[in-house]
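Participant: This is a predicted model, with the sequence first.
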Amino acid sequence: MKSDLTMNFSVDKENKTVNVTREFNASLSNVWSAWTEVEILDQWWAPAPFKSKTKRMEFKEGGRRLYAMVSPEGDERWSFFEYTSISPKKNFKHTSTFCDADENPVPNFGSSLWDISFSEDGELTVVDIVIKRDTLEEIEQIIAMGFKDGFTSALKGLDKILEAEK
């Protein structure tokens, strides 16, 4: 497996965003599928040792994905995505909201807006992600919750899945 794949992670405090750029040694089609098909998404979305468990997913504008990150002890941390824009194999946008198993949002925490773009660079696929929050405090809280390490770990899990598809 190629180990020198680029990952850039930065926080733009002025614009209240987290910016992640990540290369994958796989085709655009395979990377797009990994982000948009529940059978693949559940294999990598949660950082080990957590597992991702989707209760429902409709990948369409106005559709939702309701899922939990499940700890080894069985504790479930629920969230939902609401897809707001989809341009196949180029970009999709969604909100991400912490909630309970019945989709009731966690009070006083708001949502993240994810803007995810896909492009090819030779043999690699590049995914550019911009995650925007309402306040800098919310960005700092997500970082403090371990988002960078957790997301980095999940993306490494995606590398293994994509490598196995070759």
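Facilitator: Structure received. Residues are numbered from 1 along each chain as shown.

Participant: For the rest of this, base every contact and every neighbour count on C-alpha atoms.
Facilitator: OK.

Participant: Check the gap between the residue nearest the centre of the chain and S52 for me.
Facilitator: With the centre of the chain defined as its mean C-alpha position, the nearest residue by Cα atoms, centre = their mean is W45, 6.5 Å away. For W45, the distance to S52 equals 6 Å [Cα to Cα, to the nearest Å].

Participant: so who does the residue nearest to the centre of the chain touch?
Facilitator: Contacts were defined as Cα atoms under 8 Å, 6 or more residues apart in numbering; by that measure W45 touches K51, S52, A154, L155, L158.

Participant: In space, what's closest to A101 - neighbours in sequence excluded?
Facilitator: Closest residue to A101 in three dimensions, ignoring its sequence neighbours and counting by Cα to Cα, 6 or more residues apart in numbering: W78, at 6.0 Å.

Participant: my hunch is that that neighbour is in a helix, does that hold up?
Facilitator: No: counting by DSSP: H, G, I helix; E, B strand; the rest coil, W78 is not part of a helix but strand.

Participant: mind listing what it touches?
Facilitator: L66, Y67, A68, M69, F98, C99, D100, A101, E103.

Participant: Recalculate using a threshold of 7 Å.
Facilitator: Applying Cα atoms under 7 Å, 6 or more residues apart in numbering, one finds that W78 lies in contact with Y67, A68, M69, F98, C99, D100, A101.

Participant: what about versus this one:
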Amino acid sequence: MPVTDVTTDPENLTMTVIADFAAPVERVWNAYADPRQLERFWGPPGWPATFTSFDHTVGGRANYSMHGPRGERSSGSWEFLAIDAPHRFEVIDSFTDEDGAPLEGFPSMRMVTTFEASGEGTRMVNTSYFDSLEALEQVVEMGAVEGTKMAMSQLDAVLMDLREYAQGKGTRVELLDDTHVRITRLIEGPRELVWRAHHEPELVRQWMLGPDGWEMTEVTPGIAVGDTHRTSWAPVGDTEGEPFGFDGEVLLVEPPRRAVTTEKMIGTDGPVNLNDLNLYEEDGATLITLYIEYPDRETRDMILATGMADGMESSFQRLERTILA
């Protein structure tokens, strides 16, 4: 994770983020100056940002909204006060409504971001200046420190070529905190087909089988908000194990890039997990990113200990062999 320090200074009314990246200054600057790249990391996992306007000039404004997994929405804007490419920019950062108007009861802050060469990479320092201690405390209480750390953890994937970042590394599991996990896997194939492979029953049956010796006995992918999804598996032949399955509700669908569902084991009252599937394509390859929210740390550890990641890797290999070959 690139963030090395996040500190709040009540006396000087500041919050400062320091992060180090293994990329040159110009490359990191470009990630902040291009709205399409900003969208990949500005919101924390599960809250991706969409920039609806981006006037990267002094006096210009950028407007964005972050969309939560349960349909929540949080909007903001930057008013550019100074731009000194590729080393520094300064904005007024404000909470806004969906139309871009300042949100009553929420603070605005002056945000200064600098980029300096450091060793073989870049050190970024982001300092937000608040008008009052109450404003600083309000933003911290909203989760700014934790959210910033998790948002910055996505930047490595943006700064590197996608294949350089993920090719040959298989299914990777990262623990973001006690209840959130990020799983990534690069698939050699177009996003549109990877999306279809997750949502068309005849394709799902060909690859989402888990480890060898298991078969999918039922699949009903939800394709619209409010739909119920259901998948079941059973051992084949001499394979040991008991049949099992999952069902849940579709909370959000944005083809072909994002789908959010709840999930629990069939025949039980829970626990209920939240699965946030995101697909990003670059140069004919698609990065699958699955954010999972567990109800608690014990549930997280119990499910990961089942060998879930190994089963997912077997399925992803089958996806590439059978559908994308």
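Facilitator: Nice, I can see it. All figures in this text were calculated on a predicted structure; none of them were measured in a lab.

Participant: still on that earlier bit, ok, the contacts of W45 of structure 1 in structure 2: which stay?
Facilitator: Taking both residues aligned by TM-score structural alignment, their matches' Cα atoms under 8 Å as the threshold, the shared contacts between this structure and structure 2, drawn from the contacts of W45 of structure 1, are K51, S52, A154, L155.

Participant: State which helix of structure 1 is the longest.
Facilitator: Residue-count comparison of every helix in structure 1, with assignments taken from DSSP state H, identifies helix 147-164 as the longest.

Participant: compared with structure 2, how much does that helix deviate?
Facilitator: After superposition onto structure 2, helix 147-164 of structure 1 lies on average 1.1 Å away from the residues it aligns with, using mean Cα distance after the TM-score superposition for structure 1.

Participant: Please identify the buried residues of that helix?
Facilitator: Within helix 147-164 of structure 1, the residues that qualify as buried are 148, 150-159, 161-162, counting by 16 or more other Cα atoms under 10 Å.

Participant: so it aligns onto which residues of structure 2?
Facilitator: With TM-score structural alignment applied, helix 147-164 of structure 1 matches the range 144-161 in structure 2.

Participant: Which residue in structure 2 aligns with F98 of structure 1?
Facilitator: Residue mapping for F98 of structure 1 onto structure 2 gives F95, with TM-score structural alignment as the criterion.

Participant: what's near enough to touch its match?
Facilitator: Residues S75, G76, S77, P102, L103, F106, S108 are the ones in contact with F95 of structure 2 under the rule Cα under 7 Å, 6+ apart.

Participant: Mind checking what secondary structure it has?
Facilitator: Applying three-state DSSP to F95 of structure 2 yields a three-state assignment of strand.

Participant: How much space separates it from D161 of structure 2?
Facilitator: 33 Å.

Participant: helix, strand or coil for the spatially closest residue to F151 of structure 1 that is not a sequence neighbour?
Facilitator: If the residues on either side of it in the chain are set aside, F151 of structure 1 comes closest to P47, at 6.6 Å by Cα to Cα, 6+ apart. Of the three states, P47 of structure 1 takes coil under three-state DSSP.

Participant: Tell me the residue in structure 2 aligned with P47 of structure 1.
Facilitator: Mapped onto structure 2 by TM-score structural alignment, P47 of structure 1 lines up with P44.

Participant: Could you check how many residues crowd around its match?
Facilitator: For P44 of structure 2, the tally of surrounding residues (other Cα atoms under 10 Å) stands at 21.

Participant: what does T21 of structure 1 give?
Facilitator: Should you count by other Cα under 10 Å, T21 of structure 1 turns out to have 17 residues around it.

Participant: quick one: the residue sitting furthest away from the middle of structure 1 and R65 of structure 1, what's the gap?
Facilitator: With Cα atoms, centre = their mean as the measure, structure 1 has its most outlying C-alpha, relative to the mean C-alpha position, at G122: 23.5 Å. In this structure, G122 of structure 1 and R65 of structure 1 are separated by 32 Å, where distance is defined by Cα to Cα.

Participant: Next: T97 of structure 1.
Facilitator: 10 Å.

Participant: Common neighbours of these two, please.
Facilitator: Here T97 of structure 1 and R65 have F80, F81 as joint contacts, going by Cα under 7 Å, 6+ apart.
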